[in-house]
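*Asks:* Provided below are the primary sequence and the corresponding predicted coordinates.
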Amino acid sequence: MLNFIKIMLFYRYMDPFIRGDYPESMKKNVKGLPEFTKSEKALIKGAYDYIGINYYTSRFVEHTCTVDPMAGTITININERIADDEGNQVGLQAKGQDGIYVRPDGLKNLLVYVKEEYGNPEVYVTENGIPDKPTITSSIQDLIAQGKNEELSAALDDYYRIEHTQDHLIAVREVIREGANVKGYIVWTLMDNMEVGAGYDVRFGLNFTDYFDNHKRYPKKSDKWYANFLNADGTKEGSLK
């Protein structure tokens, strides 16, 4: 599963860094695109320390081709889809943000693409996570005092995030074993915070931020799991390291 439309955007930035110039498709179709001089090409090529990739979701893509014999034209369209021809969704829809569908092998496919297309540069997965949007009506301490166990569980028992993180770490491990130069993986995010375009309602954090009580932080189940994972002996059976 490869999100082809996002790849089309990705290579606009990657080609100059790896090849020293914009891709030919851009030079043909983007009006006013500046041209690099020979010295600028030499300067920009390889001018990176590592490639950082943020990954959250994937899409199916639909390719259509329309021929107009009278005009002598061929029109090609590539459109995103969340379901295939049989109606199967690309993945489980995340809670809190409609546009995120969980697809761990999409991360693997993206990393394989970077490895094969761009000469296996050093890569870090700089963001990967899953949102939630629980209903929380008061502070954690008040929820405890009031016995609102369902809200407490919604706030802190994020087992779905553990599964999500584990599945994506497995995808990273698989691509490393296939030779990809992936050096690190970072979960988004350490704690709940303001998410661009979504405000404070959507929560990605490993730690719960209590907006009703001076932004106190409480570790979620995922925080404890991730800490144990990072501290695990890499030789232990079952470790993802």
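*Replies:* Great, that's in hand. Keep in mind it's a predicted model, so treat the numbers as computed, not measured.

*Asks:* For the rest of this, base every contact and every neighbour count on C-alpha atoms.
*Replies:* Noted.

*Asks:* residues in contact with the closest residue to Val187 other than its chain neighbours?
*Replies:* Counting by Cα to Cα, 6 or more residues apart in numbering, the nearest residue to Val187 once its immediate chain neighbours are dropped is Asn128, at 5.1 Å. Contact analysis of Asn128 by Cα atoms under 8 Å, 6 or more residues apart in numbering lists 54-56, 186-188.

*Asks:* run the last query once more with 6 Å
*Replies:* Contacts here follow Cα atoms under 6 Å, 6 or more residues apart in numbering; on that basis Asn128 touches 55-56, 187-188.

*Asks:* Show me which positions of the lengthiest helix in the chain end up buried.
*Replies:* For the chain, the helix with the greatest residue count under DSSP state H is helix 159-177. Across helix 159-177, burial judged by 16 or more other Cα atoms under 10 Å covers 161-162, 164-173, 175-176.

*Asks:* which residue is nearest the centroid of the protein?
*Replies:* Taking Cα atoms, centre = their mean, the centroid of the chain lies closest to Tyr55, which sits 1.3 Å from it.

*Asks:* Quick check: it vs Asp192, distance?
*Replies:* Look at Tyr55 and Asp192: by Cα to Cα, to the nearest Å, they are 18 Å apart.

*Asks:* What degree of burial does Leu230 show, as a neighbour count?
*Replies:* Residues near Leu230, counting by other Cα atoms under 10 Å, number 12.

*Asks:* quick one: what helix or strand has it in it?
*Replies:* Taking DSSP states H and E as the definition, Leu230 sits inside helix 221-231.

*Asks:* and if you look at Gly52?
*Replies:* Here Gly52 sits within strand 51-54, counting by DSSP H and E.

*Asks:* So which bits of that strand are buried?
*Replies:* Within strand 51-54, the residues scored as buried using 16+ other Cα under 10 Å are 53-54.

*Asks:* before we move on, what about stretch 51-70?
*Replies:* Going by 16+ other Cα under 10 Å, stretch 51-70 has these buried residues: 53-61.

*Asks:* Included below, for side-by-side comparison, is a second structure:
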Amino acid sequence: MPTPLPRDFLFGTSTASYQIEGGVTAGGRGRSIWDDFCDRPGAIADGSSGAVACDSYHRWDEDVELLHGLGVDAYRFSIAWPRIQPDGAGPANAAGLDFYDRAVDALCKAGIAPFATLYHWDLPAALQAKGGWMARETAERFGDYAALVADRLADRVAMWIPVNEPVVATLFGHAIGLHAPGESRGFEALAAAHHLLLGHGLATRSLRAEGVAAIGTANNHTPVHAVSEADEDVAAAALYDTIHNRAFAEPILLGEYPNGMGDGMPGPVAEDLTVISSPLDAYGVNYYNPTLVGMPGSPGTAAARAAVPDQQVQLEVPDGIPFQLVPVPAREYTAFGWPVAPECLTEVLVQLRERYGDRLPPVHITESGCSTHDVVEDGTVHDEARIRYLDQHLDAVADALDAGVDVRGWFVWSLLDNFEWAEGYTQRFGLVRVDVEGDQQRVPKDSYAWLRERIREIRSPG
């Protein structure tokens, strides 16, 4: 058994603006790339959008009551850039700032520390029309936007996270086109990766200038394993590890790109890396599952693909990409088809400490959770699979602490069932069920009650 978590361990939950807010035309909000992407036929699994979502724009106080009842210390939410700057530039939209001002006040009044993410993928559509994250100007405008928000909220937000999961925005949004803006550029998408990282650095400098309390990250990390010990498969796995993990951690933590990647990045890369590597107070890790990788067409890859259960979705990579992702064999899978592998969260955390040593700030698990096949019974949801998942992953965090990793907090994804990007409303991650097809009524699940009691146990003296 791992050592019990310390009594001052930080507990929270996470959400994102486009996934929960709704109110896409309220308060002067401009259009985002996700509004446009959802209009594309076939882009979203169920044809839905975040136009209403959980309606948190109008139900924020209700969500705060749920957070207070849960007993968490912090709430990680995101600010919709199109609410603050409808066109992605210029003066702030007063109604947008007022909304988040009230939102932060409500959290503080309830004794919940606000953790604000500035960008969780809802880029103003007007900036996409000028090139989006493929253009350097977007990173520069992001620094301006950060200053506007911090000028209003710096005195109350406990932690600022400039960019959520730049790797996912790059790979899914610009390399293979599964997310907004729906571009399939392959390796050309690395320009977007650099500009997202530059945006992180410029926003960090803007936030520091406003005297904010603390700044962190929310980087998606996955342990990458080769399908076999063959040199070609090991090399393919190492390349994917570089692209998914190291290319987004090392510019921030070390001020350099791994394996010469900086040679292909746009702009004055050396100068940009000085900005990107501005010091941080925390390093956020979003973890969901490990990744199995081989060389396309190799014997090891063919054998691994043949062993995949029929119900597991196989992600096909475009021609010319020198690695193939293969679903990981597991004892259990989430409703999304992701393998349940809590030991790999420990692996990720230990690997970060081993790779970066003293350059790694204290760590928060900024997202940890799963989708399950929820069924309403007796007016609630008995989500034993989610409870088991969360319990195992919290133990994995304790194992990382035992191994010497300085982990300070854990945020469950997610507080609410919400709009799950390209999957629409077909995947439910929430501790609280939301009737997204009806009146957005909130119903706490069994996992909500479990987490409330787990927090109380850890807080209890003796």
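*Replies:* Yes, it's here. Here the structure is a predicted model, which is why all the values come from computation and not from measurement.

*Asks:* what's the following helix or strand after the strand holding Gly52 of the first structure?
*Replies:* Later in the chain than strand 51-54 of the first structure, the nearest helix or strand by DSSP H and E is strand 60-68.

*Asks:* quick one on the thing from earlier: just give me the match in the second structure for the residue nearest to the centre of the first structure.
*Replies:* The alignment partner of Tyr55 of the first structure in the second structure, by TM-score structural alignment, is Tyr287.

*Asks:* Same check on Asn181 of the first structure?
*Replies:* By TM-score structural alignment, Asn181 of the first structure lines up with Asp406.

*Asks:* I'd assumed Pro361 was in contact with its match.
*Replies:* No. Applying Cα atoms under 6 Å, one finds Asp406 of the second structure not in contact with Pro361, separated by 8.0 Å.

*Asks:* could you pull out the helices for the first structure?
*Replies:* For the first structure, the helices defined by DSSP H cover 4-19, 24-29, 38-44, 104-117, 140-146, 149-156, 159-177, 221-231.

*Asks:* who's in contact with the second one?
*Replies:* In other words, helix 24-29 of the first structure. With Cα under 6 Å, 6+ apart, helix 24-29 of the first structure has no contacts at all.

*Asks:* what distance separates that helix from the centre of its chain?
*Replies:* Remark: helix 24-29 of the first structure is offset 27 Å from the chain centroid, using Cα atoms, centre = their mean, to the nearest Å.

*Asks:* Could you do the first one as well?
*Replies:* Taking Cα atoms, centre = their mean, one finds helix 4-19 of the first structure lying 16 Å from the centre of the chain it belongs to.

*Asks:* For Asn245 of the second structure, see how far away the counterpart of Tyr113 of the first structure in the second structure is.
*Replies:* Matched across to the second structure, Tyr113 of the first structure falls on Gln351, judged by TM-score structural alignment. Using Cα to Cα, we find Gln351 of the second structure at a distance of 11 Å from Asn245 of the second structure.

*Asks:* which of those two has more neighbours?
*Replies:* The residue with more neighbours, out of Gln351 of the second structure and Asn245, is Asn245; 20 against 14, by other Cα under 10 Å.

*Asks:* Count residues in the vicinity of Asp36 of the second structure, would you?
*Replies:* Counted with other Cα under 10 Å, the neighbours of Asp36 of the second structure add up to 14.

*Asks:* Gln93 of the first structure now?
*Replies:* Residues lying near Gln93 of the first structure (other Cα under 10 Å) number 17.

*Asks:* aligned partner of it in the second structure?
*Replies:* Superposed on the second structure with TM-score structural alignment, Gln93 of the first structure falls opposite Tyr333.

*Asks:* And Val275 of the second structure, how far from Phe419 of the second structure?
*Replies:* With Cα to Cα as the criterion, Val275 of the second structure and Phe419 of the second structure are 33 Å apart.

*Asks:* Pick out whichever of those two has more residues nearby.
*Replies:* Neighbour totals were compared for Val275 of the second structure and Phe419, and Phe419 leads with 28 against 22 (other Cα under 10 Å).

*Asks:* Excluding covalently adjacent residues, which one is nearest to that one?
*Replies:* Gln19 (4.6 Å).

*Asks:* The one you found matches what in the first structure?
*Replies:* Here Gln19 of the second structure stays unmatched in the first structure, going by TM-score structural alignment.

*Asks:* Sounds good, over and out.
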